[in-house]
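[1] my questions concern the predicted model and sequence given below.
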Amino acid sequence: MATATEQQVTGKPSKQVDEVRKYWLECAAAAPGHESLEAARDYGENWQRLTAEPRGVDYIETEAGGVEAMWAVPKGCATDRVILCFHGGGFFSGSMYTHRKLFGHFAKAIGCRALLLNYSRTPEHQFPTQVNEGLAAYKWLLDQGIKANHVAFAGDSAGANLAITTVVLARDKGLPLPAASMPFGGWFDMAGTGESRIYNADKDALFTVQWINDMAGMFVGEKGNPKDPCISPVYADLKGLPPIYLQAGGNEMLLDDSTLLAERARKAGVDVSFDIFPGMQHTFHMAAGRAPESNDAIARYAKWVKPKLGLA
């Protein structure tokens, strides 16, 4: 696994993982012109159809620091280690229900509990609501007696953003930091400077530049600054952050968000690993339990994070 440069994970896409591309095409078509927020949000509830049910995992709804949440608890897992998980969906869609099975696979592969946060969505709730809720959930875990170095963060897309910005906020608040962060398909630059938004425009089955900008506007708000470090972590001081392992699909318009974050984190002295999966779509991990590429990506995360949590 590369820690100094990006590792390209090669291979012809499987039939199973191609279902992610097909789903994104359907999702994009569900809201023509991306004018119907509710249509896109409703179609997003079908997201979980991509993911196979992980056997031997129980789900328990709870509240974490005043935020609705759900435990994913694999049979026989370590209960004193936790993956704090943030779902994707452009901040306006997705939920702990759409991502329940995905993070159930993470929890099972790693051998510990996962806590899925059902943070508030845009446009009803704008920044900094979501990152504040992430911090509240993390503080709640610490208050429950879970040690900081027994917690790792994970998240996809917008959730990947929170898996970094919440750590930045925790550091700035003087809290003990988690053991690691595992963002994938990350959306880290609301200013939209990455060139992959252009060179991958014809490969990405979901996004357009306009849609990305519209989602960013709902999150940032009229008075917000897209380069605020807790909005776009590529502009944050990343010194002192715990190890980060990024994964991204080679066909994503957001690919350069991960590339830029990896570069800036390394310059800040952070231990960074970064795998690019050529031919893969945004958050191809959602085909967990069905696609070999998705299973391989999660297995890589599990192998990387287990010793950091003391589970090796």
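    Received it, and whenever you're ready, just let me know what you need. Worth saying up front: this structure is predicted, and the values here are computed from it rather than measured.
[2] switch to C-alpha atoms for all contacts and neighbour counts from now on
    Fine.
[3] where does residue 22 land in three-state SS?
    helix (DSSP: H, G, I helix; E, B strand; the rest coil).
[4] that one: neighbour count?
    13 (other CA atoms under 10 Å).
[5] skipping its backbone neighbours, what lies nearest it in space?
    In space, and not counting its chain neighbours, residue 22 is closest to residue 205: 7.7 Å by CA to CA, 6 or more residues apart in numbering.
[6] helix or strand: which one has that neighbour?
    Counting by DSSP states H and E, there is no helix or strand that carries residue 205.
[7] next: residue 183.
    strand 180-184.
[8] run through who's touching that strand.
    Here strand 180-184 makes contact (CA atoms under 8 Å, 6 or more residues apart in numbering) with 151-157, 159-161, 163-164, 242-248, 283, 301, 305, 308.
[9] again, 6 Å this time
    Contacts to strand 180-184, defined as CA atoms under 6 Å, 6 or more residues apart in numbering, come from residues 152-156, 160, 242-248.
[10] buried residues in that strand, which are they?
    Going by neighbour count (16 or more other CA atoms under 10 Å), the buried part of strand 180-184 is 180-184.
[11] same question for stretch 252-268.
    252-266.
[12] tell me the one among those nearest to residue 88.
    residue 254 (13.2 Å; CA to CA).
[13] residue 158 versus that closest one, what's the distance?
    Taking CA to CA, to the nearest Å as the measure, residue 254 falls 11 Å from residue 158.
[14] cool, residue 140 as well?
    22 Å.
[15] looking at these two, which one has more neighbours?
    Each of residue 140 and residue 158 has its neighbours counted (other CA under 10 Å); residue 158 has more, 25 against 17.
[16] in space, what's closest to that one - neighbours in sequence excluded?
    Per CA to CA, 6+ apart, closest to residue 158 is residue 88, 4.8 Å.
[17] what's the local residue count around residue 144?
    11.
[18] same thing with residue 111?
    Neighbours of residue 111 (other CA under 10 Å): 22.
[19] now do it against residue 233, distance only.
    29 Å.
[20] ok, residue 300 next?
    Counting by CA to CA - residue 300 and residue 233 are separated by 24 Å.
[21] here comes the other one, which I'd like you to weigh against the first:
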Amino acid sequence: MSDLSVMSRFVLPAFLRLTRRNRKYLDVAAAHAYIAQCAASPASYLPPKRLRGVTVTRTEDQGWPVFTLTPSSGRSRGGLVYAHGGGWVGEIATPHWRLAARLAAELDLTVTVPIYPLIPTGTAAQVIPWFAGLVLDSAERHGPTFLAGDSAGGQIALSTALHLRDTAQAKVPRTVVISPAVDLTLENPAIDTVLPDDPWLGRDGALVFGNLWRGDLPMKHPMVSPLFGDFTGLGPLTVYSGTHDILNPDTRLLVDKATSAGVDVDYHEATGLVHVYPLTPTPEGARARDHLVATLRADLDG
């Protein structure tokens, strides 16, 4: 903890607490109010006007927007499908776009960014098969295609990897999950220990979001909570998690279960860091992003 930057140790947690970033996660009423607010005034999903090193195109698939980030170099060595976080209710944000653009530009990857339907209308049963189809399409068009996602998007990415294995006998060359939500029941008793240190997330509101996202599926269905899937035969995983994140205890269970199933797991646990720390404007976040680029480059060169 003492080795953390000032930004990670003091500034970012203070900012999150002062802006009450966790208020929608703290109680049921706040969660429902946030859902209503997002539905009444949807945030823009358009990418920033300037994304370095890429050309951005937009299409629609099954009536949902899909953006493609193509390297300005004109070269493509493969593909990547990115699932953004936001609790299945928040729209894609600038840090997601910047990470997706960096992966495209520096790795010569064609990155697909689906704008998936959010709760209260979107559900796991709609979105996971759709993502699987986009991965297969990318693999056909661009070559080996990775999956990546953060938070709620980490759940989508991991559930999609399991779905591809089960329905298409397809192994994703690597799935990258950043602070993933892997068990939407949030029943792990170790979460209680982490809650006081987490300035971003909370249990009661998150359960509201998760219950809407599951739709008609059981909460422990692998399309909803991938922790309960069988990891046998899954491709390599890269996992990032901070210990000041209530999702960390379940992430540890994920890593143990996947490793026991013979999966190649590249796990990075950061003591004292918050939810989705690789997306944060901190030295630790920058190092995590550098590591992610290096990991995927090694796969491509491999």
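    Ah, there it is. Here the structure is a predicted model, which is why all the values come from computation and not from measurement.
[22] picking up where we left off before, CSV for the buried residues of strand 180-184 of structure 1, including distance to residue 270 of structure 1?
    CSV is the format used below for those (distance: CA to CA, whole Å):
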residue, distance to residue 270 of structure 1
180, 11
181, 11
182, 13
183, 15
184, 17
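[23] closest one of those residues to residue 228 of structure 1?
    The closest of the buried residues of strand 180-184 of structure 1, once distances to residue 228 of structure 1 are taken by CA to CA, is residue 183, at 19.1 Å.
[24] tell me which residue of structure 2 lines up with the closest one.
    For residue 183 of structure 1, the aligned position in structure 2 is residue 177, judged by TM-score structural alignment.
[25] try residue 309 of structure 1
    For residue 309 of structure 1, the residue aligned by TM-score structural alignment is residue 300.
[26] neighbours of its match, just the number please.
    Neighbours of residue 300 of structure 2 (other CA under 10 Å): 15.
[27] and it, how far from residue 224 of structure 2?
    If you go by CA to CA, the gap between residue 300 of structure 2 and residue 224 of structure 2 works out to 30 Å.
[28] and for residue 152 of structure 2?
    10 Å.
[29] what ranges do the helices span in structure 1?
    18-30, 37-44, 100-110, 129-143, 158-172, 196-199, 209-220, 255-267, 292-305 (DSSP state H).
[30] quick one, the strand holding residue 183 of structure 1 and helix 255-267 angle?
    Inter-element angle recorded for strand 180-184 of structure 1 and helix 255-267: 160 degrees (by axes from the mean of the first three to the mean of the last three CA atoms, to 10 degrees).
[31] strand 180-184 of structure 1 vs structure 2, average offset?
    Taken over the aligned residues, the distance from strand 180-184 of structure 1 to structure 2 averages 0.5 Å (mean CA distance after the TM-score superposition for structure 1).
[32] alignment lookup: residue 199 of structure 2 to structure 1.
    Using TM-score structural alignment, residue 199 of structure 2 pairs with residue 205 in structure 1.
[33] same question but for residue 250 of structure 2, I mixed them up
    That one, residue 250 of structure 2, aligns with residue 257 by TM-score structural alignment.
[34] next, count neighbours for the nearest residue to its match once chain neighbours are set aside.
    Nearest residue to residue 257 of structure 1, sequence neighbours excluded (CA to CA, 6+ apart): residue 188, at 5.4 Å. When neighbours are counted by other CA under 10 Å, residue 188 of structure 1 registers 31.
[35] same question for the one 10 residues further on.
    Applying other CA under 10 Å, we find 13 other residues in the vicinity of residue 198 of structure 1.
[36] can you tell me how far it is from residue 77 of structure 1?
    Taking CA to CA, one finds residue 198 of structure 1 at 43 Å from residue 77 of structure 1.
[37] surely residue 266 of structure 2 meets residue 238?
    Yes - the criterion here is CA atoms under 6 Å, and residue 266 of structure 2 meets it with residue 238 at 4.6 Å.
[38] quick test: name the residue nearest the centre of structure 2.
    Geometric centre of structure 2, nearest residue: residue 150, 1.9 Å, by CA atoms, centre = their mean.
[39] got a list of what that one touches?
    84-85, 177-180.
[40] matching residues in structure 1 for the strand ranked longest in structure 2?
    For structure 2, the strand with the greatest residue count under DSSP state E is strand 265-274. Using TM-score structural alignment, strand 265-274 of structure 2 corresponds to residues 272-281 of structure 1.
[41] over to the matching stretch now: how far is its first residue from its last?
    End-to-end for stretch 272-281 of structure 1, by CA to CA: 22 Å.
[42] repeat that for stretch 55-72 of structure 2.
    6 Å.
[43] residues touching that stretch, excluding its own?
    53-54, 104-105, 108, 110-115.
[44] wait, residue 31 of structure 1 touches residue 40, no?
    Yes - counting by CA under 6 Å, residue 40 is a contact partner of residue 31 of structure 1 at 5.4 Å.
[45] compare neighbour counts for the two and give me the winner.
    Shown here are residue 31 of structure 1 and residue 40; by other CA under 10 Å, residue 40 has more neighbours (20 against 17).
[46] ok, now which ones touch that one?
    So residue 40 of structure 1 contacts residue 31 (CA under 6 Å, 6+ apart).
[47] from residue 6 of structure 2, how far off is the residue mapped onto residue 214 of structure 1 from structure 2?
    Superposed on structure 2 with TM-score structural alignment, residue 214 of structure 1 falls opposite residue 208. For residue 208 of structure 2, the distance to residue 6 of structure 2 equals 34 Å [CA to CA].
[48] residue 139 of structure 1: how many residues sit nearby?
    Residue 139 of structure 1 has 18 nearby residues by other CA under 10 Å.
[49] residue in structure 2 matching it?
    Checking TM-score structural alignment: residue 139 of structure 1 goes with residue 136.
[50] and its match, how far from residue 246 of structure 2?
    Residue 136 of structure 2 is 33 Å from residue 246 of structure 2, by CA to CA.
[51] what about residue 70 of structure 1, neighbour count?
    Neighbours of residue 70 of structure 1 (other CA under 10 Å): 21.
[52] counterpart of it in structure 2?
    In structure 2, residue 70 of structure 1 lands on residue 67 (TM-score structural alignment).
[53] circling back: would you format the helices of structure 1 as a markdown table with distance to residue 123 of structure 1 included?
    Output for the helices of structure 1, formatted as a markdown table (distance: least, CA to CA, whole Å):
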| stretch | distance to residue 123 of structure 1 |
| --- | --- |
| helix 18-30 | 19 |
| helix 37-44 | 9 |
| helix 100-110 | 23 |
| helix 129-143 | 11 |
| helix 158-172 | 14 |
| helix 196-199 | 23 |
| helix 209-220 | 5 |
| helix 255-267 | 23 |
| helix 292-305 | 31 |
